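Asks: got a sequence here, can you model it:
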Amino acid sequence: MLTDNHGRKLNYLRLAVTDRCNLRCFYCMPEEGLNWLSREELMSYEEMMRACSLLVKMGIEKIRITGGEPFVRKDIMNLLAGISKLDGLKDLSMTTNGVLTAPYVTEMKKLGITDVNLSLDTLDPNRFFTITLRDEFDKVMDTMQELLRNDMTVKINAVVMAGKNTQDIIPMVELTKHLPVSVRFIEEMPFNGDGHEYKGLEWDHTRILNEIQQHFPTIKKSIDPVNSTAYNYDIPGHKGSVGIIAAYSRTFCGTCNRIRITPQGTLKNCLYDDGVMNIKDLMRAGNDDKQLERHLLTAFGKRVMDGWEAERQRVEKTGVHESMATIGG
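Replies: Sure thing, here's the model as predicted:
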């Protein structure tokens, strides 16, 4: 079993395969996009496979593929096929914005991918365009329907933003009445790529829950899975469920079981740290797997207690200005 210096089990890797995205959500990046990584700066698929294989041998049991938008990267299905065959991997899942995903759903299921997080911040096409600056709402909804037709476990991730989509909270909860989806409301975080100044959190997890309770007074707390980042709730008579993720309040750090590898190979022990080592650079410097394992174990042995400590320790003292696309959602 792989553990950190606080005794927390580490069994979950979030691997970001690209920093590029076909949407321009204002809370993630500026309108003009980012200074995209060059091909040389990105981890190759071979390097990603090597990292995943090593980490699974060390104790990682679940891998979630993220971005950017994973399906923007060419031949992503080849990588998924390779990872799905790793001996010891129990769960391979994805996070996607759904714009390009629908044609791949059947193939994903054949690879054993049955859990997909779909990023969707509104059910209103006009607000979708305002938030994403792209007219792709119908494609995302088509992807959701295709996922459900294939009996996928669908979690809809909605970032709650003051003045942007709080009027969508109740309609999105209503979506769970007839559809077996989990709608998860996420506190807004400061990872906007310098697109705008983060003003602080207006809608925290408590306020989001209060808003839902006013319209659905019978909502009740359900049992949270081990290592869950969401507070989960059920509403009697609804096929789906509701979750609230305190991503900015960081109330779940004490049971965090996840690590992240960014598209450029940076290992992050915490979403809020600025990276603790670069596995791609170590590979390209000629380190063998035993040497890589020693570097990884050293990094896991220096994990911070929580996201607040990670943020305080950042080299960049002026604040958090990364884009979520370069971190991995």
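Asks: C-alpha from now on. contacts and neighbour counts both.
Replies: Noted.
Asks: so which residues of the chain form strands?
Replies: Ranges of strands in the chain, per DSSP state E, are 12-16, 62-66, 91-96, 115-119, 153-160, 181-187, 220-221, 230-234, 241-245, 258-261, 266-268, 277-278.
Asks: could you list the residues in contact with the fourth one?
Replies: Okay, so that is strand 115-119. 92-98, 144, 152-158 (C-alpha atoms under 8 Å, 6 or more residues apart in numbering).
Asks: relative to strand 62-66, how tilted is it?
Replies: Orientation check (axes from the mean of the first three to the mean of the last three C-alpha atoms, to 10 degrees): strand 115-119 against strand 62-66 gives 30 degrees.
Asks: can you map out the helices along the stretch 201-329 of the chain?
Replies: Assigned by DSSP state H, counting those that start in this stretch, the helices in the stretch 201-329 of the chain fall at 205-215, 279-284, 289-300, 307-312, 324-327.
Asks: and the fourth one, which residues are buried?
Replies: By 16 or more other C-alpha atoms under 10 Å, the buried positions in helix 307-312 come out as Gly307, Trp308, Ala310, Glu311.
Asks: and those residues, which is closest to Asn257?
Replies: Gly307 (13.1 Å; C-alpha to C-alpha).
Asks: wait, the closest one sits on Asp274?
Replies: No. If you go by C-alpha atoms under 8 Å, Gly307 and Asp274 don't touch, sitting 11.2 Å apart.
Asks: mutual contacts of the two, please.
Replies: Counting by C-alpha under 8 Å, 6+ apart, nothing touches both Gly307 and Asp274.
Asks: alongside the first, I'd like the structure of this one:
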Amino acid sequence: MHNIPIRNLSARLVDPFQREYYYLRLSITDVCNFRCNYCLPNGYQPHPERDKFLNVDEIRRVVRAFAAMGTEKVRLTGGEPTLRKDFVEIVENIADMENIHTLALTTNGYRMAKDVAAWRKAGITSINVSVDSLNSRQFHRITGEDKFDDVMRGIERAFDVGYQKIKINSVLMKDYNDGELAQFLAWIKHRPIQMRFIELMQTGEMDHFFQRHHLSGQLLADKLVQQGWQLQPKGRTDGPAKVFSHPDYQGEIGLIMPYEKHFCTSCNRLRVSAKGKLHLCLFGEEGTDIRDLLQSDNQQLLLQARLFAALQGKREHHYLHQGDSGVRTNLASIGG
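Replies: The predicted structure is shown next:
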């Protein structure tokens, strides 16, 4: 069954608002070894229900079903996805799958210096690394780990092994990194880095932190435009970032602003959790269990039917702007 053609098996992933979904964010573990203050300030807490994370075959089957329905881009997330001992095997199982043109990774970068060459060889085509500060002390304060130099070495190693561009994710936080724009701009002036600033998002466990440290990305957008940065057109499988470029800079700036009025209009991504639930929105419902249909290659059509049916319940937009962050207690559980 592994080699059956996947074309024309089912409807494409289109919701009631005629948005088409080309992009799957697939969490492969909830576990993270960092303790970021905006996500897991007390570190990873194992859930009392010890359900195992999706295995390699289950991951292959879910990606295959999404690919059959038009998905072109898969991002492996966590937690920290590279903590899995079978991470390279997972990548190899889906890297050459028909229709999948981009296999991306979001990582905290702590293993990059050692392993990024193996990730590239296995099939990872693009990498996002979380770097919330360019000050090593502040980095330690935010992440709970003194790993700044390791992460920086990993980023340089990624360029050495052949990656043409690296994306860097930084959560924008008042009193933590909002004064570092000049440092970040200097860093990307002569490097092919897309520096992505993400608005701090409210979750159930982090209400007080959000109120103290949230900063609107629009303030940064206005500042960039004043300095001559120009908004770039978005590709159809791109994520939600608004990307700005400047003729004097090799790098780019991306802004992810979920509180923006029309943020959900161009939504093109769905999420599957590490334990096999489909989530239609980062901030939303409890999810639709699909794991029972990942046990055999022969279940693919049933799985695709369930995916399509679930998508028909997708809301037009989230309600973050009304202070409703849904049921999400933190972002580590479904990969942010």
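Asks: report the TM-score for the pair.
Replies: The TM-score (TM-score structural alignment, normalised by the length of the first structure) is 0.89; 323 aligned residues with a C-alpha RMSD of 2.6 Å.
Asks: got JSON lines for the strands of the first structure, with distance to Leu54 of the first structure and mean neighbour count too?
Replies: JSON lines is the format used below for the strands of the first structure (distance: least, C-alpha to C-alpha, whole Å; neighbours: other C-alpha atoms under 10 Å):
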{"stretch": "strand 12-16", "distance to Leu54 of the first structure": "12", "mean neighbour count": "24"}
{"stretch": "strand 62-66", "distance to Leu54 of the first structure": "12", "mean neighbour count": "23"}
{"stretch": "strand 91-96", "distance to Leu54 of the first structure": "16", "mean neighbour count": "21"}
{"stretch": "strand 115-119", "distance to Leu54 of the first structure": "23", "mean neighbour count": "22"}
{"stretch": "strand 153-160", "distance to Leu54 of the first structure": "28", "mean neighbour count": "22"}
{"stretch": "strand 181-187", "distance to Leu54 of the first structure": "32", "mean neighbour count": "25"}
{"stretch": "strand 220-221", "distance to Leu54 of the first structure": "38", "mean neighbour count": "14"}
{"stretch": "strand 230-234", "distance to Leu54 of the first structure": "29", "mean neighbour count": "20"}
{"stretch": "strand 241-245", "distance to Leu54 of the first structure": "30", "mean neighbour count": "25"}
{"stretch": "strand 258-261", "distance to Leu54 of the first structure": "13", "mean neighbour count": "23"}
{"stretch": "strand 266-268", "distance to Leu54 of the first structure": "14", "mean neighbour count": "22"}
{"stretch": "strand 277-278", "distance to Leu54 of the first structure": "15", "mean neighbour count": "18"}
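Asks: between those strands, which gets nearest to Leu209 of the first structure?
Replies: That would be strand 241-245 among the strands of the first structure, by C-alpha to C-alpha, at 7.6 Å.
Asks: got the angle between the closest one and strand 230-234?
Replies: 160 degrees.
Asks: distance of the residue mapped onto Thr288 of the second structure from the first structure from Glu293 of the first structure?
Replies: For Thr288 of the second structure, the aligned position in the first structure is Met277, judged by TM-score structural alignment. Distance, Met277 of the first structure to Glu293 of the first structure, using C-alpha to C-alpha, to the nearest Å: 12 Å.
Asks: repeat that for Cys21 of the first structure.
Replies: In terms of C-alpha to C-alpha, Cys21 of the first structure sits 31 Å off from Glu293 of the first structure.
Asks: more neighbours: those two, which one.
Replies: Just comparing Cys21 of the first structure and Glu293: by other C-alpha atoms under 10 Å the higher neighbour count belongs to Cys21, 21 against 17.
Asks: counterpart of the more buried one in the second structure?
Replies: By TM-score structural alignment, Cys21 of the first structure lines up with Cys32.
Asks: who are the contact partners of the corresponding residue of the second structure for Thr206 of the first structure?
Replies: Under the alignment defined by TM-score structural alignment, Thr206 of the first structure corresponds to Gln218 in the second structure. Contacts for Gln218 of the second structure (C-alpha under 8 Å, 6+ apart) come out as Met257.
Asks: cool, Ile259 of the first structure as well?
Replies: With C-alpha under 8 Å, 6+ apart, Ile259 of the first structure has these contacts: Leu10, Tyr12, Leu13, Arg14, Leu267, Lys268, Asn269, Cys270.
Asks: can we see that at 6 Å?
Replies: Leu13, Asn269 (C-alpha atoms under 6 Å, 6 or more residues apart in numbering).
Asks: distance check, the aligned residue in the second structure for it against Cys281 of the second structure.
Replies: Aligning on TM-score structural alignment places Ile259 of the first structure opposite Leu270 in the second structure. Separation of Leu270 of the second structure from Cys281 of the second structure (C-alpha to C-alpha): 7 Å.
Asks: before we move on, what about Lys234 of the second structure?
Replies: On the measure of C-alpha to C-alpha, Lys234 of the second structure and Cys281 of the second structure end up 20 Å apart.
Asks: same question for Ser245 of the second structure.
Replies: According to C-alpha to C-alpha, Ser245 of the second structure and Cys281 of the second structure sit 29 Å apart.
Asks: equivalent analysis for Lys167 of the second structure, please.
Replies: Lys167 of the second structure is 23 Å from Cys281 of the second structure, by C-alpha to C-alpha.
Asks: over to Val116 of the second structure?
Replies: 30 Å.
Asks: neighbour count winner among these two?
Replies: Neighbour count, other C-alpha under 10 Å: between Val116 of the second structure and Cys281, Val116 has more, with 23 against 19.
Asks: that one maps to what in the first structure?
Replies: In the first structure, Val116 of the second structure lands on Val105 (TM-score structural alignment).
Asks: check Val88 of the second structure too.
Replies: Checking TM-score structural alignment: Val88 of the second structure goes with Met77.
Asks: can you report how many residues neighbour that match?
Replies: Residues near Met77 of the first structure, counting by other C-alpha under 10 Å: 16.
Asks: again, but for Asp87 of the first structure
Replies: Asp87 of the first structure - counted by other C-alpha under 10 Å - has 11 other residues nearby.
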